[in-house]
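In: Need a 3D model of the following:
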Amino acid sequence: MEFALVIAVVVIALAFDYTNGFHDAANAIATSISTRALTPKAALLLAAVMNLVGALVSEGVASTIGSGIISPPGDTDGLVVVLAGLIGAITWNLITWWRGLPSSSSHALIGGLIGAGVVGSVSVHWSVIVSKVLIPMVISPLIGFCLAYAVMVAIAWLFRRGAPGRVNRGFRAGQRVSAAALAFGHGLQDAQKTMGVIVLALATAGLHSGTGVPLWVKLAAAGAIALGTYAGGWRIMRTLGRRVVKLDPARGVAADLTASGVLYVMAIGLHAPVSTTHTISSAIMGVGATRRLSAVRWGVARTIVSAWVLTIPMSALFAGATYAVLTLVLP
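Out: Sure thing, here's the model as predicted:
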């Protein structure tokens, strides 16, 4: 029974990783598609490859997820907690994808683990959640907005005398680099979280010790998120690329590079599992605000922020309910 649960957790974790890919594919490519810097197929292929590469680079975020959120007991019940957390996260991912809302898959996973952990009466590390999740959740979008605003102002000043056509062509070419950088950051952050959950399940079952991530786990998680990314997330792509603000190539580059920088610092420097979605969404709002505040469709922005606020509690609710059901039906 325990071994079957381990297999189920690994399969569901990779399914979550796949949904993470198609749910968050818009993060890396919405700006380059909306400005026609890349065709949709080329953009998806670029994002998939760079997600794969980014997923194999670091283990810091995986360590935070694998040991810092909850400590389930080393038995069957602990595996049920992890399984319920994943199902809760997938449920919220699918709901927000269907509604076209760019919510955070990362926070859905964390919320799922918290909800299943609370209902399952396992140890939840609230201090780590505050320092590594909640504080970065608040500051990363603020940094993304302010830094993107400043970068765009600097770009506008530096190229103020340039011919618009030539400047746009140059930045449109630059978007291929900035989109690749953001997709790399997405792999660096998001695939790491799935690796952490799989390691958590293996450790709970006594099949793994230490905080390192086995190579097969890295390859499986990296492959799943890359495949999901290539499948695309067109509903969310339309929201980020067109509905929040009308982007030009310069603003697309500024938003992508700003968000990438925030992701790199949080993943490599702080091992903090921040949301790629929150970071790029706020960066897009920041570059849009340089045109004028009314250029940002704040009604759409409010809807996005509402989804951000709801993600952890709703994922926790779904995961807690799932845990209660699983304990009734599993022998």
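
In: going forward, measure contacts and count neighbours with C-alpha atoms only.
Out: Will do.

In: how about the strands of this structure, start to end?
Out: Assigned by DSSP state E, the chain shows strands spanning 70-71, 123-124.

In: out of these, deepest packed?
Out: When neighbours are counted by mean count of other C-alpha atoms under 10 Å, the highest per-stretch mean among those falls to strand 70-71, a mean of 22.

In: okay, now the residue nearest to residue 9 when sequence neighbours are not counted: neighbour count?
Out: Nearest in space to residue 9, with sequence neighbours left out and distances taken as C-alpha to C-alpha, 6 or more residues apart in numbering, is residue 83 at 5.3 Å. The number of residues packed around residue 83, counting by other C-alpha atoms under 10 Å, is 28.

In: on that earlier part again, mind giving me JSON lines with the strands of the chain and columns for distance to residue 58?
Out: JSON lines is the format used below for the strands of the chain (distance: least, C-alpha to C-alpha, whole Å):
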{"stretch": "strand 70-71", "distance to residue 58": "21"}
{"stretch": "strand 123-124", "distance to residue 58": "25"}
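
In: quick one: which of the ones you listed is nearest residue 100?
Out: strand 70-71 (30.2 Å; C-alpha to C-alpha).

In: And the residue nearest to residue 9, how far from residue 94?
Out: 17 Å (C-alpha to C-alpha, to the nearest Å).

In: try residue 176
Out: 29 Å.

In: And residue 195, by the same measure?
Out: When residue 195 is compared with residue 94 (using C-alpha to C-alpha), they lie 20 Å apart.

In: Compare the two (neighbour count), which wins?
Out: The neighbour comparison of residue 195 against residue 94 (other C-alpha under 10 Å) goes to residue 195, with 30 against 16.

In: Before we compare anything, build this one as well:
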Amino acid sequence: MEHITLLIGIVIVTALVFDFTNGFHDTANAMATTISTGALRPKTAVAMSAGLNLVGAFLSVEVAKTISGGIIDESAGIRPEVIFAGLVGAVVWNLLTWLAGLPSSSSHALFGGLIGATLVSVGTGGVHGEAVVMKVLIPAVAAPFVAGLASMAATRLTYRLARGRDEADTAKGYRAGQIASAALVSLAHGTNDAQKTMGVITLALITGGVVAPHSDPPMWVIVSAGLAIALGTYLGGWRIIRTMGKGITDIQPPQGFAAQTGAAATILASSHLGFALSTTQVCSGSVMGSGLGRKGGVVRWSTAGRMVVAWGLTLPAAGLVSAGAAYLADQGPWGVATVAVLALAVCGGIWAASRRKPVDHTNVNEGPAVEPAGVVTTALQTVAPPPAGPVAANAAADAATHAAPATTPAKTPAQPATASS
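Out: Coordinates of the predicted model:
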């Protein structure tokens, strides 16, 4: 620790800030469905998720190795300034998508930032292209589909097994199942995402000559990264929780249980293999799969479309911001200081904008406005109409409530009611 320079210290602090934003940006991954179905109170849910994120940070270092020695060539002249610029791009993109309530990938923001900064400062020789394709791009495309298919199959199986059972009889079991599966996702998130910050800090220590190349993260790095992501998780990214829990589909307890179980299995398997995939994309794909898996379920495709666009923009957008930051940082100490001041100004502006319409644990379950049924939704409901029962009755009541103002003329004092004959 005594050999850490001021610049490396700035990089470490910035990495922990990114880890913090990763925590509140990705809280929805584990807890959105649990909160939206009422299985846990919002504050209880995020507290449990924070604790399990911290525990998960100590379970593995395989993903950290992928970042510190896999995607970026640590021997190609990577300097702490480059890592600092990459982190700035990732933090800015995380905050922008949080403000918009879009569950984009913190992981891809980090990868895009590091790649963009490295390309500007070092060139193509500083990036392991094969590792980017095999361990970032392919999992990014495949993981949402794999998780979505697993969740859709699990949802159909869950409803089939519960067929004929009274909804009240199964509610307690689904509630316990949701809590257990949410805990598993939180543990998996800590195992996968906290390691990414460990990898970045380790990379900074290697470039600064503090630790040897290909070293595992020191224990103090593991502890600090775990604490930062846990603190961010506890504060709760309520905007994204609202989108995941209410904006994609109307989640019933069996769907929430199936979605979280499928997501946890996918994330834990990828962590074991060292794939630094996006937990956000996995969990979002699982939620969409659960919507398609329930007979009569509706996926809000306009929200899903905005999410997919954000996913596609994350790598290049974070890369462009980091490329500009790297160009300034390469100019010397005044460039690094300029990047830091600009980053603080942008982050402060985003925070101020978020205060205009705050979202917190008191209003997180206020769903979006009713979205008109599109062509895809109408076709799916024609093939698989909503089942009869409480869910359908509630849906019909909601439809009648929204239709009433348009079909029932309001009475005014000038039109007194007349007695019927």
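
In: thinking again about what came up before, list just the one of the strands of the first structure that sits closest to residue 231 of the first structure.
Out: Going by C-alpha to C-alpha, the one of the strands of the first structure nearest residue 231 of the first structure is strand 70-71, 31.4 Å.

In: which residues of the second structure does that closest one align to?
Out: Under TM-score structural alignment, the counterpart of strand 70-71 of the first structure in the second structure spans residues 72-73.

In: Which residues does the matching stretch contact?
Out: 114, 115, 118, 125, 126, 127, 128 (C-alpha atoms under 8 Å, 6 or more residues apart in numbering).

In: now, which of those lie within helices?
Out: 114, 115, 118 (DSSP state H).

In: Pull up the gap between the residue nearest to residue 9 of the first structure and residue 104 of the first structure, please.
Out: Applying C-alpha to C-alpha to residue 83 of the first structure and residue 104 of the first structure gives a distance of 19 Å.

In: And residue 315 of the second structure, how far from residue 110 of the second structure?
Out: 8 Å.

In: And for residue 189 of the second structure?
Out: 16 Å.

In: One more: residue 100 of the second structure?
Out: Counting by C-alpha to C-alpha - residue 100 of the second structure and residue 110 of the second structure are separated by 19 Å.

In: Those two: which has the busier surroundings?
Out: For residue 100 of the second structure and residue 110, the more surrounded residue by other C-alpha under 10 Å is residue 110, and the numbers stand at 31 against 12.

In: neighbours of the closest residue in space to that one that isn't next to it in sequence, just the number please.
Out: Of all residues not flanking residue 110 of the second structure in the chain, residue 90 sits nearest, at 4.9 Å (C-alpha to C-alpha, 6+ apart). The tally of other residues near residue 90 of the second structure (other C-alpha under 10 Å) stands at 31.

In: In this structure residue 90 of the second structure contacts residue 112, no?
Out: Yes - using C-alpha atoms under 8 Å, residue 90 of the second structure is in contact with residue 112, at 7.5 Å.

In: which residues do the two both contact?
Out: residue 318.

In: what's the mean gap between stretch 175-185 of the first structure and the aligned bit of the second structure?
Out: Following the fit onto the second structure, the mean deviation recorded for stretch 175-185 of the first structure is 0.7 Å by mean C-alpha distance after the TM-score superposition for the first structure.

In: Pull up the aligned stretch in the second structure for that stretch.
Out: So stretch 175-185 of the first structure sits over residues 178-188 in the second structure, by TM-score structural alignment.

In: can you check stretch 233-244 of the first structure too?
Out: Going by TM-score structural alignment: stretch 233-244 of the first structure matches residues 237-248.

In: Kindly check the end-to-end length of the matching stretch for me.
Out: 16 Å.

In: quick one: residue 30 of the second structure and residue 182 touch, right?
Out: Yes - here residue 30 of the second structure lies in contact with residue 182, judged by C-alpha under 8 Å, at a distance of 5.2 Å.

In: Among these two, which residue is more densely surrounded?
Out: residue 30 (32 against 29).

In: Show me what that one aligns to in the first structure.
Out: So, by TM-score structural alignment, residue 30 of the second structure is matched to residue 28.

In: separation between that match and residue 176 of the first structure?
Out: 10 Å.

In: next one: residue 127 of the first structure
Out: Counting by C-alpha to C-alpha - residue 127 of the first structure and residue 176 of the first structure are separated by 39 Å.

In: Would you mind telling me which of these two has more residues around it?
Out: residue 176 (18 against 12).

In: which residues touch the more buried one?
Out: Contacts of residue 176 of the first structure by C-alpha under 8 Å, 6+ apart are 32, 37, 38.

In: same thing but at 7 Å, please
Out: Applying C-alpha atoms under 7 Å, 6 or more residues apart in numbering to residue 176 of the first structure gives no contacts.

In: Residue 197 of the first structure -> the second structure?
Out: Counting by TM-score structural alignment, the partner of residue 197 of the first structure is residue 200.

In: Quick one: neighbours of the nearest residue to its match once chain neighbours are set aside, just the number.
Out: Spatial nearest neighbour of residue 200 of the second structure, chain neighbours left out: residue 68 (6.0 Å); criterion: C-alpha to C-alpha, 6+ apart. Counted with other C-alpha under 10 Å, the neighbours of residue 68 of the second structure add up to 27.

In: Compute the number of surrounding residues for residue 161 of the second structure.
Out: 10.

In: Any figure for the gap between it and residue 311 of the second structure?
Out: 35 Å.

In: For residue 153 of the second structure, see how far away residue 63 of the second structure is.
Out: 28 Å.

In: For these two, work out which one has more neighbours and name it.
Out: Neighbours per residue, other C-alpha under 10 Å: of residue 63 of the second structure and residue 153, the larger number sits with residue 63, 27 against 19.

In: Skipping adjacent residues, who's closest to whichever residue in the first structure pairs up with that one in space?
Out: Counting by TM-score structural alignment, residue 63 of the second structure corresponds to residue 61 in the first structure. Distance criterion C-alpha to C-alpha, 6+ apart; nearest residue to residue 61 of the first structure, sequence neighbours excluded, is residue 271 at 4.8 Å.

In: quick one: the one you found and residue 62 touch, right?
Out: No - taking contacts as C-alpha atoms under 7 Å, residue 271 of the first structure lies outside contact range of residue 62: 8.3 Å.
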